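**Q** Next come a sequence and a model predicted from it.
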Amino acid sequence: MPAAPTVLLTGASGVLGTALLPELSDRRVIALVHHTPVPGADEQLTGDLTAPRLGLDATAYADLCARVDAVVHCAAVTGFTDGPAATHALNEAGTLRIVQLAADADALLYHVSSAFVARTGITGFGPGQDTGERTARPGNYLDSKRAGEDVVRTSGVPAVIIRPSVITGDSRTGEISAFQGLHGMLASLLRGRLPLVPLSPGSLIDFVPQDVVAATVAALVRDGAHEGEVWVTAGDQALRADRLLELAAEFAAQAGLDLTLPRMVSPDLVDRLIRPVFMADLPPATRRRLDDLLAMTALFTAHQPFPTDLGKPGLPAAVGADRAESALHAALSQLVRAKDMNRPAPALVTA
């Protein structure tokens, strides 16, 4: 009986990596780890994505290249506060090291990027980057992911670029290895810490549960896909901002949380009126939190949906509105449990 194909997985301890390991149970998975041990992998290899030969000696590197059939590259700096140097060191330079390994191993590469690279107006090099007191700067992250994609595209290595939107927890339980930026915004909303929401009602909040993204990546690996770009998004079924707030209010009422929904205002109004007139008198911590909120919500100001490849032959079903609402409920329930906000969350009430 032939041995199972071998997959090298980076970022195995992250949100997507932890969800992907069970999906690759029919493969032999080598997890490249930096510090954190990864339960569930067939083998763990300590290395450094930013170092030559991934930090391995020549013999270990040659042995790895001889065994690997495919590389799934999930590792990335995903936070918006790490700064451009640290972000590019892993998301661009680290991708260059992985591309080199894929070439040396004659292996297929599955590179996880972000659907938000399509928001070309959000960049760390644009005007106004130093205004406000925010610590969250998504433009630096998106610049680094665009640079990582360029590394893959120009390498000549057979590769698939995978573009998920915001990854939330498991679609059924809401469980996730680490809360993400959207979770932080939802937690602030449930706690009544958002004085306003700088979005128009029709802004699309595109998110996809981690199990859907993991199943997509695993399907591509099993199929041996070797080129193209795959969008893993809700597409035109993404929740509108006003609908998300409505669902959050319904959830809060059922959970016994005292929630007064914040007012929705256009980002333009914030810059023209609220910032110059009102923000100067706010406490520094409140100004910083509001500035970080403005930076985060800039990702969702578009009304134009992302493309999506979900529902195409061989890939998981599309994320319809019902599933998106159910996944949001699961995420909110997990927040309430993990943050001990109140009593256990209620059962889902469907429209």
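**A** Received, thanks.

**Q** From now on I want contacts and neighbour counts done on CA atoms only, so please keep to that.
**A** Fine.

**Q** Of all the residues in stretch 69-85, which ones are buried?
**A** 69-78, 80-84 (16 or more other CA atoms under 10 Å).

**Q** So which of the residues you listed are in helices?
**A** Using DSSP state H, residue 84 are the members of those that sit in helices.

**Q** farthest-separated two in the buried residues of stretch 69-85?
**A** 69 and 81 (34.9 Å; CA to CA).

**Q** Just give me the longest helix of this protein.
**A** The chain, longest helix under DSSP H: helix 321-339.

**Q** buried stuff in that one?
**A** Applying 16+ other CA under 10 Å to helix 321-339 flags 323-336 as buried.

**Q** Could you do stretch 81-97 as well?
**A** 81-84, 87-97.

**Q** From these, pick the one nearest residue 308.
**A** Among the buried residues of stretch 81-97, and counting by CA to CA, the member closest to residue 308 is residue 91, at 23.2 Å.

**Q** ok so that closest one is a helix residue?
**A** Yes: under DSSP: H, G, I helix; E, B strand; the rest coil, residue 91 falls within a helix.

**Q** Can you get me a residue count around residue 255?
**A** Per other CA atoms under 10 Å, the neighbour tally for residue 255 reads 18.

**Q** thought it was touching residue 343?
**A** Yes: taking contacts as CA atoms under 8 Å, residue 255 lies within contact range of residue 343: 6.9 Å.

**Q** All the helices of the chain, residue numbers only.
**A** Under DSSP H, the chain gives helices at 15-23, 58-67, 84-88, 95-105, 138-153, 181-190, 210-223, 241-255, 267-269, 275-278, 284-297, 321-339.

**Q** okay, now the one to match up with it:
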Amino acid sequence: MKTIFVTGLTGVLGTYFLRYINKEFSNDYKIIALCRRTSNISLILDSNVEIYYGNLSSINIDDEELGEILKNVDYVIHMAADVRWNAPLEESKKGNIDLTKSLISLVKKYNSNLKKFIYLSTAFVRAPKGNWEKTKYSNGEYFNNNYEFSKYEGENAIAISDLNYVIIRPSLILGDSKDGKILLYNGIYNVFRMICKGIMPFMVSENEAKIDIVPIDLVVQSIIDNLNDTVLEKKIIELVSAINSPKMSELFAIGKYELNEYRIKHNKEPIKLPKLITLDSYLRLYKNFILEEGSHHQKNFLNLIEAYIPYFNLIEYFEEDKSINRILFSYNEKYLRSIIQHWCNKNPSLSLSKEFTWKNERRRKVSSSIS
């Protein structure tokens, strides 16, 4: 039996990975998980997992207890990360660069026989062109946000480590390709919630803009394949839909239909689809007006919406790079529908919530100022 040391097992990808490996390879691998004491371990408690509680934000390279654990593992899968697109730079660096470097140092100090270090990154470390202007960072490269920059630097730390590594770069992760299922709901799923609650009156995206998505089982299968692959080589694997990516307008139309089908079935009023506006319109008309006249909640909405703009406005595809192993995902309409249907079934209180409109928020602000 081989031993795997895993970080991020309680996250979106980790929980799904654990369910899959327990189902298909329960007798082949022993799993040791590094978790924060504040982590929600409910989804991994029933599994055959040995939990080591530690401080993920500041791993001590002199931690002998953790070092003794790492000494006897065959693989490390590093999935833990600060995945917030709008996180402050120092927090992104701490969660995605410093943590990765500390883990590498511990592995090199205590384990000279590690077979593979598998690192979960993001395809957007080399994001295709969009309408949103990227920012130049201290390394001279351009990125959409601190998350992309910090994952890129995490990759660099691994590349110079002399470890046998596999870097896996998925684009935006959604539910299983067969039935849309997923165990935790972050990222794009937050958009579903905002739509249902009526706090998303518009989305910044061109009608022809694309969104690059991959199903979670494709990512998990890539991890498993590289655990089972006995070839020890340094490589990068990119999981994207690229030229097969759906249009944002298509995703929104399907989302509206499925959400309203669910609401009508449960005797609730249909909801309105957020208006798709161009980036130019947002910057010229919407943003300044809301900053000057909007309520506190409406201004907070701007902070949320801007985190999504780079990913909802792709005008080019991920270009093929011969140095990167690529796995392409080809979506179909049935898959997109299954994602929405699953989310509705698992989140009925949100799916059926009473729509809160911006007009109400506007009136509330006016009446508050009068009083």
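**A** Yes, it's here. If you're wondering where the values come from, they're calculated on a predicted model, not measured in any experiment.

**Q** follow-up on the earlier one: would you reformat the helices of structure 1 as TSV and include distance to residue 165 of structure 1?
**A** Output for those, formatted as TSV (distance: least, CA to CA, whole Å):
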stretch	distance to residue 165 of structure 1
helix 15-23	12
helix 58-67	31
helix 84-88	19
helix 95-105	19
helix 138-153	12
helix 181-190	11
helix 210-223	9
helix 241-255	15
helix 267-269	21
helix 275-278	29
helix 284-297	14
helix 321-339	13
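
**Q** what's the matching residue for residue 14 of structure 1 over in structure 2?
**A** Under the alignment (TM-score structural alignment), residue 14 of structure 1 pairs with residue 11 in structure 2.

**Q** ok, and the closest non-adjacent residue to the counterpart of residue 234 of structure 1 in structure 2?
**A** Counting by TM-score structural alignment, residue 234 of structure 1 lines up with residue 241 in structure 2. In this structure, residue 241 of structure 2 finds its nearest non-sequential neighbour in residue 329, 4.6 Å apart by CA to CA, 6 or more residues apart in numbering.

**Q** Count the residues that sit near whichever residue in structure 1 pairs up with that neighbour.
**A** With TM-score structural alignment as the criterion, residue 329 of structure 2 lines up with residue 318 in structure 1. Neighbourhood size, residue 318 of structure 1 [other CA under 10 Å]: 19.

**Q** I'd say residue 10 of structure 1 and residue 70 touch.
**A** No: contact criterion CA under 8 Å: residue 10 of structure 1 and residue 70 do not qualify, at 11.4 Å.

**Q** if I read this right, residue 263 of structure 2 contacts residue 270, doesn't it?
**A** Yes: the pair formed by residue 263 of structure 2 and residue 270 meets the contact definition of CA under 8 Å, at 6.3 Å.

**Q** between these two, who's got more neighbours?
**A** In this view residue 263 of structure 2 and residue 270 are compared by other CA under 10 Å, and residue 263 has more residues nearby, 20 against 17.

**Q** Check which helices and strands the helix or strand the more buried one falls within sits against.
**A** Residue 263 of structure 2 is part of helix 248-265, with elements assigned from DSSP states H and E. The contact analysis (3 or more CA pairs under 8 Å, 6 or more residues apart in numbering; DSSP states H and E) places helix 248-265 of structure 2 against helix 333-346, helix 348-351.

**Q** quick one, it and helix 333-346 angle?
**A** 40 degrees (axes from the mean of the first three to the mean of the last three CA atoms, to 10 degrees).

**Q** What are the buried residues along stretch 241-252 of structure 1?
**A** Buried, per 16+ other CA under 10 Å, within stretch 241-252 of structure 1: 241-245, 247-249, 251-252.

**Q** The match of residue 234 of structure 1: neighbouring residues, count only.
**A** Count around residue 241 of structure 2 with other CA under 10 Å applied: 24.

**Q** So it versus residue 344 of structure 2, what's the distance?
**A** 24 Å (CA to CA, to the nearest Å).
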